[in-house]
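>>> with the input below, show me the fold.
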Amino acid sequence: MISPVERLSDLSEQDRGTLVKSGIDPEAKVSGSFMLADHSTVHCNCSDPEVEVLPISTALELHDGLRPYWRRLIDDNENGDPDGGYFIRSKAGSTVTYPLQACLYLAEEKLTQNVHNIVVAEEGSTLNILSGCATAPGVRSGLHVGVSEIYVEKGATLSFTMVHNWGEDMAVRPKTSIVVEEGGTFISNYICLKPAKDLVMYPTAVLKGKGAVATFNSVFLATEGSCIDSGSRVILKAEDTRAEVVSRAVSMGGKIYARGHLVGEVPGVKAHLECDGLILSDRGLIHAIPELEAQCNDLEMSHEAAVGKIAQEEIEYLMARGLSEEDSRSLIIKGFLSLDILGLPEELKRDMEETIKQADSEGAM
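The predicted model follows:
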């Protein structure tokens, strides 16, 4: 059990290390931060008057049940009352200078964690959220069900980066729905290089206002014994809306089902879906499932999907310039996964590189 802390930097050295590897830097300058450990909020702080960060239970009481938002996009009554979660709101017209950090953490073995989160980027605001989901050192198994409802109001921009760092026997079930209003922009970056045993997620964004934009970037690495079933869906319901869904998947013995679904409902929309897979073990599997659904004429939607292996000539090219074969393979994989996402701690980037190198070494055996 983790006791409440005033600052994330007050956590134990082990827990701080796990947070950094999950995209959360306890020492970083942020606008606010939140942490749920098992079923309890152990930290919630906000230093920027233009943003609000609250435990979901407090927000429900303070804001009259969050009636404009609560369970409007996802009704999770079948899961009962949530164990916790967060409410994050950027105020209308504001530009939140520093990112906001949120962490969902399992510290107890074989625990079920059921959370419900609500994020609102009010009209004309700009907000950047770094979210980390992780298990404590020594915790291998459990169940995480995370419901998130995200609202991007007129002219707002929300960037949401999530890093998953789960134990090897975890089952993970995120459920996310997003609605983007006129002129709004939603950007999702998702990284999972230390996969759970069983991960299923399929976030859906609805572009309901003219000129709304949604972008999903996903990066997966599946080691032997893991199964990742993930994708993104965008429904373009208004004129001049735009969407892009890009995924990079590497199997080193695990199974990856990479899905993508674009639905064009009105003329004049543009959307592109791209899924690239790199399979490095005969024991692995990558199944790319791109879908385009056009419900009218005069729209533009396209998709690309490719699965292959590392080309030997690429390895030989790098080896000729002084790299070892192992370092050459790792560098190619790193470049393929495109890990240079802004805002991630340097220690996390180094840990990602080590994870790739170790997984590649084991997968090539």
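
>>> contacts, neighbours, all on C-alpha from now
OK.

>>> could you find the closest non-adjacent residue to residue 295?
Spatial nearest neighbour of residue 295, chain neighbours left out: residue 265 (5.0 Å); criterion: C-alpha to C-alpha, 6 or more residues apart in numbering.

>>> now for that neighbour, how many residues are close by?
18 (other C-alpha atoms under 10 Å).

>>> residues in contact with it?
Contact partners of residue 265, counting by C-alpha atoms under 8 Å, 6 or more residues apart in numbering, are 235-238, 294-296.

>>> most surrounded residue in the residues you listed?
Most surrounded of the contacts of residue 265: other C-alpha under 10 Å gives residue 236, at 32 neighbours.

>>> wait, it touches residue 264, no?
Yes. Assessed by C-alpha atoms under 8 Å, residue 236 is found in contact with residue 264 at 5.0 Å.

>>> and the helix ranked longest in the chain, how far from the chain's centre?
Ranked by residue count and defined by DSSP state H, the top helix of the chain is helix 346-363. Distance, stretch centre to chain centre, for helix 346-363: 19 Å (C-alpha atoms, centre = their mean, to the nearest Å).

>>> just how off-centre is the helix or strand residue 246 falls within within its chain?
In this structure, residue 246 is located in strand 242-252 according to DSSP states H and E. Relative to its chain's centre, strand 242-252 lies at 12 Å (C-alpha atoms, centre = their mean).

>>> tally of neighbours for residue 289?
Counted with other C-alpha under 10 Å, residue 289 comes out at 13.

>>> and this one, so I can compare the two:
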Amino acid sequence: MSEITVQEAKEIIAQEIENLARRNKEPEWMTRIRNKALEAFERAPHRDPIISEEELLQFIAKPEIEGLPDHIESLDDLPPEMKALLDRLGISEVEQKYIAGLAVQTDTGVIYNQFLQEWAKKGLIVLPMEEAVRRYPDVVKKHFLQMFQADESKLTAYHTAVWNGGIFLYVKEGLKVPFPLHLFFLIQESALAQAPHIIIIAEPNSEFHLIEGCTAPVLVKHSLHLDMTEAYIGDGARAQLTVLQNWPEYVHTRPMTRARIGKGARFINTTVGLGTGRSNIANPKYWVDENGYVELNGIILGQKDWYVDLGGEMYLRGRGAAGINASKAVIMDESTVITRGVIRAEAPKTKGHISCDALLMSDRAVMETYPGLVSRVDDAELSHEAAIGKIREEELFYLMSRGLSEEKATQLIVKGFLEPMLKDIPMEFLVEIRKIIELAVSGGM
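Model (predicted):
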């Protein structure tokens, strides 16, 4: 990748905005949002601890991948290497026949998108974000960038200027989707910025589970996954978002997620980071109304010299609102994991808990945790706990005395440590996750 100046990068981004608007037949209001974000980039603060402003500008979003077909009827039409990647993510042939929807985004293009017509008629709408902007402009305009400000950071400004791809998910009031929906992001090119925008709208008393998978071939270097998710969970709705990450070490990931949880609604957000590269969860926020509930689960496997920074800020703003922010990390080699969590109790009878557990597998591994509890009422119940340590020798000795090798005993302890947080992962994915954990602990990755 050749070096470019800041001014050259800005000119390329401006041209990319024009290309996106023309190719996507974008309405003027969306193009205006992009151009305002590009203007905001210069004055927006830069808070990323890893990527400099100059490096950020190098990640120029590209519209498509050469050599991919324009239209795909089934998974058999995918390029062999891409189908192999999906198989490694755990999507079995049997499951592919039963799930009603599957969307795959490779770099910046959604290339496979199939949904049963009967579910669309029932009120399940899943569209590429570009198509949703054209078909449902009023709905998208009402929800697009309503939880973010383009000028709050260089990351949000950059994403807003060049967002490309992503999914619009709408679940009609009262509709309960009985199968998981799947969304996959694959980066196949170095020096690429993949910036999908995801809008989730769960109407009152609806239910769904969205599984997002992220990966890239091991040869991809110095790429950026900069997704933004805005979730609107209506009163009484039940929503799950599970993110499975298996990025190579040179991929920078900057997920930005924010959600509004309505009265009596539940939102469970689980992130499984088996390959996290250089990851920094960019200022996630969750607003919880009366008797609403939010649960953030972070499962991190740190290897090599990876750097992972994750957390979330909850605002318990309705009476009886509750939230849990829990993380478990297995940290190996010279990797660093930092967890941050803030819970703000702003209404009576609210409850919140932060927990962080970590296994250090190396003397050079680093774990830092920064919990924050803020109460503006006198009857809130807020708590936090943390436990950081190594595998106890007596546990290892006991398992080895039962005939296990040290490697197998270590694998068993690590899997047992992480297992409680994996309870809601579908079995097809769970098998693959366990395989990756075994390989990592044994040094096979």
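
>>> superposed, what's their TM-score?
TM-score of the superposed chains, computed with TM-score structural alignment, normalised by the length of the first structure, equals 0.93; 361 aligned residues with a C-alpha RMSD of 1.9 Å.

>>> mind listing what's buried along the longest helix of the first structure?
348-349, 351-353, 355-357, 359-360, 363 (16 or more other C-alpha atoms under 10 Å).

>>> find the nearest non-adjacent residue to residue 79 of the first structure, please.
Nearest non-adjacent residue to residue 79 of the first structure, counting by C-alpha to C-alpha, 6+ apart: residue 114, 7.5 Å away.

>>> who are the contact partners of that neighbour?
79, 82-84, 144-147.

>>> which strand or helix spans it?
strand 111-121.

>>> following that strand, which helix or strand comes up?
Counting by DSSP H and E, what follows strand 111-121 of the first structure is strand 126-135.

>>> who touches that next one?
18-19, 22-24, 90, 93-107, 121, 156-167, 343.

>>> quick one: map residue 272 of the first structure onto the second structure.
Using TM-score structural alignment, the partner of residue 272 of the first structure in the second structure is residue 353.

>>> same check, this time on residue 358 of the first structure
Here residue 358 of the first structure is matched to residue 439 in the second structure, going by TM-score structural alignment.

>>> again with residue 38 of the first structure
So residue 38 of the first structure corresponds to residue 107, using TM-score structural alignment.

>>> with residue 245 of the first structure instead?
If you follow residue 245 of the first structure across to the second structure using TM-score structural alignment, you land on residue 325.

>>> burial check on that match, number of neighbours?
25.

>>> again, but for residue 1 of the first structure
10.

>>> what do you get for residue 41 of the second structure?
Neighbour count of residue 41 of the second structure, defined by other C-alpha under 10 Å: 25.

>>> any figure for the gap between it and residue 256 of the second structure?
Residue 41 of the second structure sits 17 Å away from residue 256 of the second structure, going by C-alpha to C-alpha, to the nearest Å.

>>> which SS class is residue 327 of the first structure?
Assigned with DSSP: H, G, I helix; E, B strand; the rest coil, residue 327 of the first structure falls in the helix class.

>>> alignment lookup: it to the second structure.
Using TM-score structural alignment, the equivalent of residue 327 of the first structure in the second structure is residue 408.

>>> go on, residue 85 of the first structure?
By TM-score structural alignment, residue 85 of the first structure lines up with residue 166.

>>> excluding chain neighbours, what is closest to residue 333 of the first structure?
That would be residue 356: by C-alpha to C-alpha, 6+ apart, it lies 7.4 Å from residue 333 of the first structure.

>>> packing partners of the very next helix or strand once past the strand holding residue 246 of the first structure?
Note on strand 242-252 of the first structure: by DSSP H and E, the next helix or strand toward the C-terminus is strand 255-264. Where contact means 3 or more C-alpha pairs under 8 Å, 6 or more residues apart in numbering; DSSP states H and E, strand 255-264 of the first structure is packed against strand 227-236, strand 242-252, strand 270-279, strand 285-294.

>>> redo the ones you listed as JSON lines? Include distance to residue 4 of the first structure.
Output for those, formatted as JSON lines (distance: least, C-alpha to C-alpha, whole Å):
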{"stretch": "strand 227-236", "distance to residue 4 of the first structure": "33"}
{"stretch": "strand 242-252", "distance to residue 4 of the first structure": "37"}
{"stretch": "strand 270-279", "distance to residue 4 of the first structure": "42"}
{"stretch": "strand 285-294", "distance to residue 4 of the first structure": "42"}
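
>>> out of those, nearest to residue 193 of the first structure?
Smallest distance to residue 193 of the first structure across these (C-alpha to C-alpha): 9.2 Å, for strand 242-252.

>>> by how much does the closest one deviate from the second structure on average?
Strand 242-252 of the first structure, aligned to the second structure and superposed, deviates on average by 0.7 Å (mean C-alpha distance after the TM-score superposition for the first structure).

>>> on that earlier part again, the match of residue 327 of the first structure: what's it in contact with?
Contacts of residue 408 of the second structure (C-alpha under 8 Å, 6+ apart): none.

>>> check residue 107 of the first structure too.
Taking C-alpha under 8 Å, 6+ apart, one finds 1-2, 37-38, 135-136, 139 in contact with residue 107 of the first structure.

>>> now do residue 308 of the first structure
Neighbouring residues of residue 308 of the first structure by C-alpha under 8 Å, 6+ apart: 277-279.

>>> residues near the nearest residue to the match of residue 85 of the first structure once chain neighbours are set aside, how many?
The spatially closest residue to residue 166 of the second structure, leaving aside those adjacent along the chain, is residue 196, at 4.2 Å (C-alpha to C-alpha, 6+ apart). Using other C-alpha under 10 Å, residue 196 of the second structure has 27 neighbouring residues.
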